[in-house]
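Visitor: How does the following fold in three dimensions:
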Amino acid sequence: MNPWLLLALAIVAEVVGTSALKASDGFTRLLPSVVVVVGYVVSFYCLSLVLRHIPVGITYAVWSGLGIVLITLTAFVLYGQRIDLAGWIGMGLIIAGVLVLNLFSRASAH
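Guide: You can find the predicted model right below:
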């Protein structure tokens, strides 16, 4: 499987797991707690496969950067988390950083 698709799957699984973490209410609710564990297991398994093909620095930068943006947007939609102007700018800068790293850095393995 394409390592970039696996990385996308790892990011989505991590966002699902993190979103369910709030819903688990401190692991006192069974179904959200199971979703947390499955989400993180899938995420880290996919990351382990990605690391066979993409350097760890690039992998982690993309995974954590896009994960931050996606979980913030998910919290905005699902939990009504407010995002101020600085938050929107910060997320834009995170996305810009991931793009610069992947499009212009020699560290990226394309």
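
Visitor: From now on I want contacts and neighbour counts done on CA atoms only, so please keep to that.
Guide: Noted.

Visitor: Which strand or helix spans the spatially most central residue of the chain?
Guide: What sits nearest the mean C-alpha location of the chain, by CA atoms, centre = their mean, is residue 67, with 2.3 Å. For residue 67, the element it lies in under DSSP states H and E is helix 56-79.

Visitor: Flag every buried residue along that helix.
Guide: Using 16 or more other CA atoms under 10 Å as the test for burial, helix 56-79 gives 58-75.

Visitor: now for the following helix or strand past it, which elements pack on it?
Guide: Downstream of helix 56-79, the first helix or strand assigned by DSSP H and E is helix 85-104. Other elements packing on helix 85-104 under the criterion 3 or more CA pairs under 8 Å, 6 or more residues apart in numbering; DSSP states H and E are helix 56-79.

Visitor: which helices and strands does the helix it packs on pack with?
Guide: Against helix 56-79 (3+ CA pairs under 8 Å, 6+ apart) you get helix 3-23, helix 85-104.

Visitor: Please generate a structure for the following sequence too, so the two can be compared:
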Amino acid sequence: MVINSRLGIPLWLCWIFFLVSVILEGAGTTCMKASQSFQKRLPAAGAFICYNLCVLTMVFAYTRIEMTIGYAVWCGLGIILTSLVGIFFFREKLSFAKVVGMIVTLVGILILVWFQDSIPEENESAVRFSEEPLVEKA
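Guide: You can find the predicted model right below:
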């Protein structure tokens, strides 16, 4: 059984789930920083909630987005988002190296997305679950 045929999620909706996941990851990281090592309860709870919702939305995104592309893009966008949050909200210093690093990360993301193999509508490379049990009954 193929995962995406069972769920029937369109590719465009998977990318929406994907972007929501990136935003939730950035929000979770921001809450974690604001919690001051989990000393402040509300931001700590926000981090917990955001990270769990982040994982949940990625589950739906991965039904149609290849993991090799999705995870790399997710990490790159998360790095850029959290760097910008750190600079604008936590007043972290913006250095030349940070700017170059974010630009290189963004270029890498664009290369991955623009030059990926065309994703088939049914995504033949989707994970398939075996109908056979992992442990045979005696």
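
Visitor: Need the TM-score between these chains.
Guide: Scored against TM-score structural alignment, normalised by the length of the first structure, the superposed chains reach a TM-score of 0.94; 109 aligned residues with a CA RMSD of 1.3 Å.

Visitor: hmm, back to that, what sits against the counterpart of the residue nearest to the centre of the first structure in the second structure?
Guide: When the second structure is aligned by TM-score structural alignment, residue 67 of the first structure is paired with residue 78. Counting by CA atoms under 8 Å, 6 or more residues apart in numbering, residue 78 of the second structure touches 22-23, 25-26.

Visitor: out of the residues you listed, what pair is the most spread apart?
Guide: Between any two of the contacts of residue 78 of the second structure, the greatest separation by CA to CA is 6.3 Å, found for 22 and 26.

Visitor: In the second structure, which residue range corresponds to stretch 35-48 of the first structure?
Guide: Aligned using TM-score structural alignment, stretch 35-48 of the first structure spans residues 46-59 in the second structure.

Visitor: mean deviation of the matching stretch from the first structure?
Guide: Averaged over the aligned pairs, stretch 46-59 of the second structure sits 0.5 Å from the first structure after superposition, using mean CA distance after the TM-score superposition for the first structure.

Visitor: same check, this time on stretch 70-86 of the second structure
Guide: Stretch 70-86 of the second structure versus its aligned partner: 0.5 Å mean (mean CA distance after the TM-score superposition for the first structure).

Visitor: Any idea how many residues pack against the closest residue to residue 61 of the first structure other than its chain neighbours?
Guide: Excluding its sequence neighbours, the residue lying closest to residue 61 of the first structure (CA to CA, 6 or more residues apart in numbering) is residue 98, at 6.8 Å. Other residues near residue 98 of the first structure come to 18 when the count uses other CA atoms under 10 Å.

Visitor: what about whatever residue of the second structure lines up with residue 7 of the first structure, distance to residue 55 of the second structure?
Guide: Applying TM-score structural alignment, one finds that residue 7 of the first structure aligns to residue 18 in the second structure. From residue 18 of the second structure over to residue 55 of the second structure the distance is 10 Å, taken as CA to CA, to the nearest Å.

Visitor: The two: which has the busier surroundings?
Guide: Neighbours per residue (other CA under 10 Å) separate residue 18 of the second structure from residue 55, with residue 18 holding more: 25 against 16.

Visitor: List the contacts of that one.
Guide: Residues in contact with residue 18 of the second structure (CA under 8 Å, 6+ apart) are 57-58, 61, 70, 74.
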